[in-house]
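Undergrad: after the sequence you'll find the predicted model.
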Amino acid sequence: MSVKLQKGQKVSLSKENVGLSRIIVGLGWDEVEQKRHGFFAPKPKPIDCDAFALLLKNGKLTGKEDIVYFGNLTHKSRSVMHMGDNLTGEGEGDDEQIMIDLNQVPSEYDRIVIAVNIYQAEARNQHFGMIKNAFVRLVDARNNNEMCIYNLTENYSGQTAMLFGEVYRYNGEWKFSAIGQGTSDKSIGDFAKRYL
């Protein structure tokens, strides 16, 4: 049974799901319909959201190889894999997915940050206020059962990146924390600097 999470809520992944190893982190969003300003105005560019994961050691990012995103689809440990870039966010269900094999995450990593940014947000004059129905959900890859889902319901106008949540180790078990914090970072690299 899936648990609907609220902002700031934490949930145990391993305690409720004995033998859990591989999880799918599904992220989704829809674009708010943009209006043209004038008959001859160009059609607005689609919003290209990019999901990414940061693998942290003691809460810190120690190298760019620990960023899993469309330009680095598989972590060197093979424990975290980005399943591919969706350039438009169109379609039902997850727009992008990140697969995490919890049993394979090297012990020096204690936290995996799950976030999304808008590609070229500043140049395209786009922000998360133009996005609706954003969510992150965790699925048990053994049976495709959704364990939990967090729907982001706040207005994030002016924000160009979003920290959706974190998968982290605590007392020998894996947990997930729903965060939903917007930032004005212009790129994945800018967002990553928060953890240096």
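TA: Cool, got the structure.
Undergrad: when you work out contacts or count neighbours from here on, use the C-alpha atoms and nothing else.
TA: Noted.
Undergrad: what packs against whatever helix or strand Val11 lives in?
TA: Using DSSP states H and E, Val11 maps to strand 10-12. Strand 10-12 is packed against strand 173-183, with contacts defined by 3 or more Cα pairs under 8 Å, 6 or more residues apart in numbering; DSSP states H and E.
Undergrad: for comparison:
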Amino acid sequence: MSSFNKGIRKAEVTLKWDPSPRGAPAADLDIVAAVYRADDPYDNPVYLVHFGSRSPDGTITLHRDSKTGQGFGTDEQMTIELERLSQEYGRVVLGVAIQQREGRLEFGDIQGTSMRVAEGYTELLSSEFGTVARATSATVAEFVREADGTWDMHETVRGFDAEPEEFTGLMGVRQR
């Protein structure tokens, strides 16, 4: 039996932030998408998409990667084509990590942060990271494949005190 619900087919993710004040180290934020198997959605991710990478099948692509926040409008942009993802995948977790190169930076230290997830003209989520101001990385949303094969999104703003590499191992852990 097919569902009348179309679900989310293609999500556009944008991230922006203001450049650091003159003389301060540049803030470098990165969008990260972690893809999990349908039969084990809370184990280790099958693969990650972040700066310098894309999904093996081309369904998740990072189009823009800023290291300073000096873009015009959007600093980072990612497309997630959920309708094209293989049936073997059942969960995609979306997050943001702050590169920690020249001293500790938290979301509260970076001005003008905002993330938006949309499908076409419909905004699905908007976050300014205010609830995770003391975190160095955060999950923002998860896309879950429903029993009928459609995709749904759940907001999951949750902060972590973790370096980017450590964060990728934590971002998909089941919330208690």
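TA: Looks like it arrived, so ask away. Bear in mind that the values here come from a model prediction, so they are computed numbers and not experimental data.
Undergrad: TM between them?
TA: Scored against TM-score structural alignment, normalised by the length of structure 2, the superposed chains reach a TM-score of 0.79; 165 aligned residues with a Cα RMSD of 2.6 Å.
Undergrad: following element in sequence after the strand holding Val11 of structure 1, please.
TA: Heading C-terminal from strand 10-12 of structure 1 (DSSP H and E), you reach strand 22-31.
Undergrad: so the next helix or strand after that following strand aligns onto which residues of structure 2?
TA: Counting by DSSP H and E, the next helix or strand C-terminal to strand 22-31 of structure 1 is strand 49-56. With TM-score structural alignment applied, strand 49-56 of structure 1 matches the range 29-36 in structure 2.
Undergrad: contacts for the matching stretch, please.
TA: Defining contact as Cα atoms under 8 Å, 6 or more residues apart in numbering, one finds that stretch 29-36 of structure 2 is touched by 15, 42-51, 65-67, 76-78, 89-99, 168, 171-172.
Undergrad: how far apart are it and its match in structure 1?
TA: Stretch 29-36 of structure 2, aligned to structure 1 and superposed, deviates on average by 0.7 Å (mean Cα distance after the TM-score superposition for structure 1).
Undergrad: okay, buried residues for that stretch please.
TA: Using 16 or more other Cα atoms under 10 Å as the test for burial, stretch 29-36 of structure 2 gives Leu29, Asp30, Ile31, Val32, Ala33, Ala34, Val35, Tyr36.
Undergrad: excluding chain neighbours, what is closest to the counterpart of Gly182 of structure 1 in structure 2?
TA: Alignment note (TM-score structural alignment): Gly182 of structure 1 maps to Gly159 of structure 2. Once flanking residues are discounted, Gly159 of structure 2 sits nearest to Ala138: 4.3 Å by Cα to Cα, 6 or more residues apart in numbering.
Undergrad: map the one you found onto structure 1.
TA: When structure 1 is aligned by TM-score structural alignment, Ala138 of structure 2 is paired with Met162.
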